[in-house]
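Chemist: pasting the structure only:
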């Protein structure tokens, strides 16, 4: 498979996986890259619904809104085999984005093991940090990696041995506070310390903004400048965050988003 595989994975719900997955997929499509999105959460189908809303909004208003092709793979007895088949048959694509469910499953693990770029969004709190590392309660120093970090480490090791290809693991700090609060500093320091031990990169993600929720019914993103009637300063700031996120992923053969 020649397509670069970007997997959004985290066993906690509510961390912004689907929102981030859709925005990455749309950004790549807007840049003219042949992109597909595979939704592994067949129950909620958030990313699928987002892109369906995008198609319907474009049809109603006569707009051209580039988007990745979307498919759903339901968890079940043959799910891992179905995912493998879809990836093997994905000819002519530059990128495939996979949106994993917020729970552990054989299907989610299979997707993670195949990732070229693994993106783990977390909310900026020690509740979410606990997924990847444990901290000492008095001074917040990292004591050891948690179960999920160990799971990723094992998957990366197996991949390197069997395929000789690296996996770029990115931990995305979503819903960052605009204030330089003490909790923000502590979480940041813990992430940097753990990143040196288990080998992931830390990046700022998408802030907590109402506009991301408001755009869902229309399937729009901050990159759809021409389709947004009132473009405010808040939109400008959110758009800059999104562009920085895409650039920071360091995707192969992808320099930058179009300026428009």
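Modeler: Looks like it came in fine. If you're wondering where the values come from, they're calculated on a predicted model, not measured in any experiment.
Chemist: make it CA atoms for all contacts and neighbour counts henceforth
Modeler: Will do.
Chemist: which helices and strands sit right next to the helix or strand containing residue 24?
Modeler: Using DSSP states H and E, residue 24 sits in helix 17-30. Secondary-structure packing of helix 17-30 (3 or more CA pairs under 8 Å, 6 or more residues apart in numbering; DSSP states H and E): strand 4-8, strand 35-39, helix 46-61, strand 95-99, helix 233-248.
Chemist: Turn these into JSON lines, including distance to residue 67 and mean neighbour count.
Modeler: Conversion of those to JSON lines gives the following (distance: least, CA to CA, whole Å; neighbours: other CA atoms under 10 Å):
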{"stretch": "strand 4-8", "distance to residue 67": "16", "mean neighbour count": "25"}
{"stretch": "strand 35-39", "distance to residue 67": "8", "mean neighbour count": "25"}
{"stretch": "helix 46-61", "distance to residue 67": "7", "mean neighbour count": "18"}
{"stretch": "strand 95-99", "distance to residue 67": "12", "mean neighbour count": "27"}
{"stretch": "helix 233-248", "distance to residue 67": "15", "mean neighbour count": "17"}
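Chemist: got another, please set it beside the one above:
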């Protein structure tokens, strides 16, 4: 993992400016992977209206209590009523974010994981400015690639970075000015929800991804495929990382075992190789 900045905690921001790319699903799995690696994690869910990550961990607390199970839980600094905060002025939103971020630091969290909303908001910009590592999910299509780069509609040649790429560049520049060159932000783009796709279109997309990666400075990593497994565990507040021979609210199959390896690959791409998952045998 990259070196943390002056506040000492490692800050990971899951973000892009497009909805539906799987930010919250990715954030949930990263948080659980980190906790299974023994890290103390604090989470900030800045998707104020949806609050999927906050709801997930609320489900987790309820399910483990009802079933007499102990699973790692993150620190959750108080952001207040999300819907009310979403209607508040930017200054109030930013003040609440700074207070919650400080609470996460004081808690002794080793990692602060921030899930951001889809869109360019003051809260999202503030979170990106704090990042040591930015993880950007995108679906396996040129629709999502448009968030990162613009292509020629005739030749599909890469023309220029898009708005979100430019905003990450600005965050990196301001961070370097404020904290020095050593405080570089590590940016990883992961392809989520990969399904069966026409090979030529996927090859075209991969070629543009690699060109843009060299141009604006991100790494390409593995994401999470479009699996029913990830969705069916959400109501329990569980991920495939939590499943074991004792914790299995659904029937476990070889697909669950494969999904755990997929999650390991994701965590390794983030620079975390010491994730220790419970033993799990398919039925």
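Modeler: Nice, I can see it. Only a predicted model underlies this, so the values are computations on that prediction, with no experimental measurement involved.
Chemist: The helices and strands packed on helix 17-30 of structure 1: which one's closest to residue 76 of structure 1?
Modeler: Of all those, strand 35-39 sits nearest to residue 76 of structure 1, with 14.0 Å by CA to CA.
Chemist: State the span of structure 2 onto which that closest one is aligned.
Modeler: Under TM-score structural alignment, strand 35-39 of structure 1 corresponds to residues 41-45 of structure 2.
Chemist: ok, average deviation of the matching stretch from structure 1?
Modeler: Here stretch 41-45 of structure 2, set against structure 1 after superposition, deviates by a mean of 0.6 Å using mean CA distance after the TM-score superposition for structure 1.
Chemist: That stretch: how far from the chain's middle?
Modeler: Average the C-alpha atoms of stretch 41-45 of structure 2, do the same for its chain, and the two points are 11 Å apart (CA atoms, centre = their mean, to the nearest Å).
Chemist: circling back: can you list the helices and strands packed on helix 17-30 of structure 1 in a markdown table and add distance to residue 15 of structure 1?
Modeler: Listed next are these as a markdown table, based on distance: least, CA to CA, whole Å:
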| stretch | distance to residue 15 of structure 1 |
| --- | --- |
| strand 4-8 | 10 |
| strand 35-39 | 16 |
| helix 46-61 | 13 |
| strand 95-99 | 12 |
| helix 233-248 | 15 |
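Chemist: quick one: which of the ones you listed is nearest residue 116 of structure 1?
Modeler: Of the helices and strands packed on helix 17-30 of structure 1, nearest to residue 116 of structure 1 by CA to CA is strand 4-8, at 5.2 Å.
Chemist: Okay, angle between the closest one and helix 17-30 too, please.
Modeler: Going by axes from the mean of the first three to the mean of the last three CA atoms, to 10 degrees, strand 4-8 of structure 1 is angled at 150 degrees with respect to helix 17-30.
Chemist: and strand 4-8 of structure 1, what does it pack onto?
Modeler: Strand 4-8 of structure 1 packs on helix 17-30, strand 95-99, helix 106-114, strand 117-123, going by 3+ CA pairs under 8 Å, 6+ apart.
Chemist: okay, the ones you listed, which one's buried deepest?
Modeler: Compared across those, strand 95-99 shows the largest average neighbour count, a mean of 27 (mean count of other CA atoms under 10 Å).
Chemist: so that strand aligns onto which residues of structure 2?
Modeler: Counting by TM-score structural alignment, strand 95-99 of structure 1 sits on residues 111-115 of structure 2.
Chemist: how big is the offset of the matching stretch relative to structure 1?
Modeler: Mean for stretch 111-115 of structure 2 is 0.4 Å (mean CA distance after the TM-score superposition for structure 1).
Chemist: Can you list the neighbours in contact with that stretch?
Modeler: 9-15, 23-24, 27, 31, 39-47, 53, 104-105, 127 (CA atoms under 8 Å, 6 or more residues apart in numbering).
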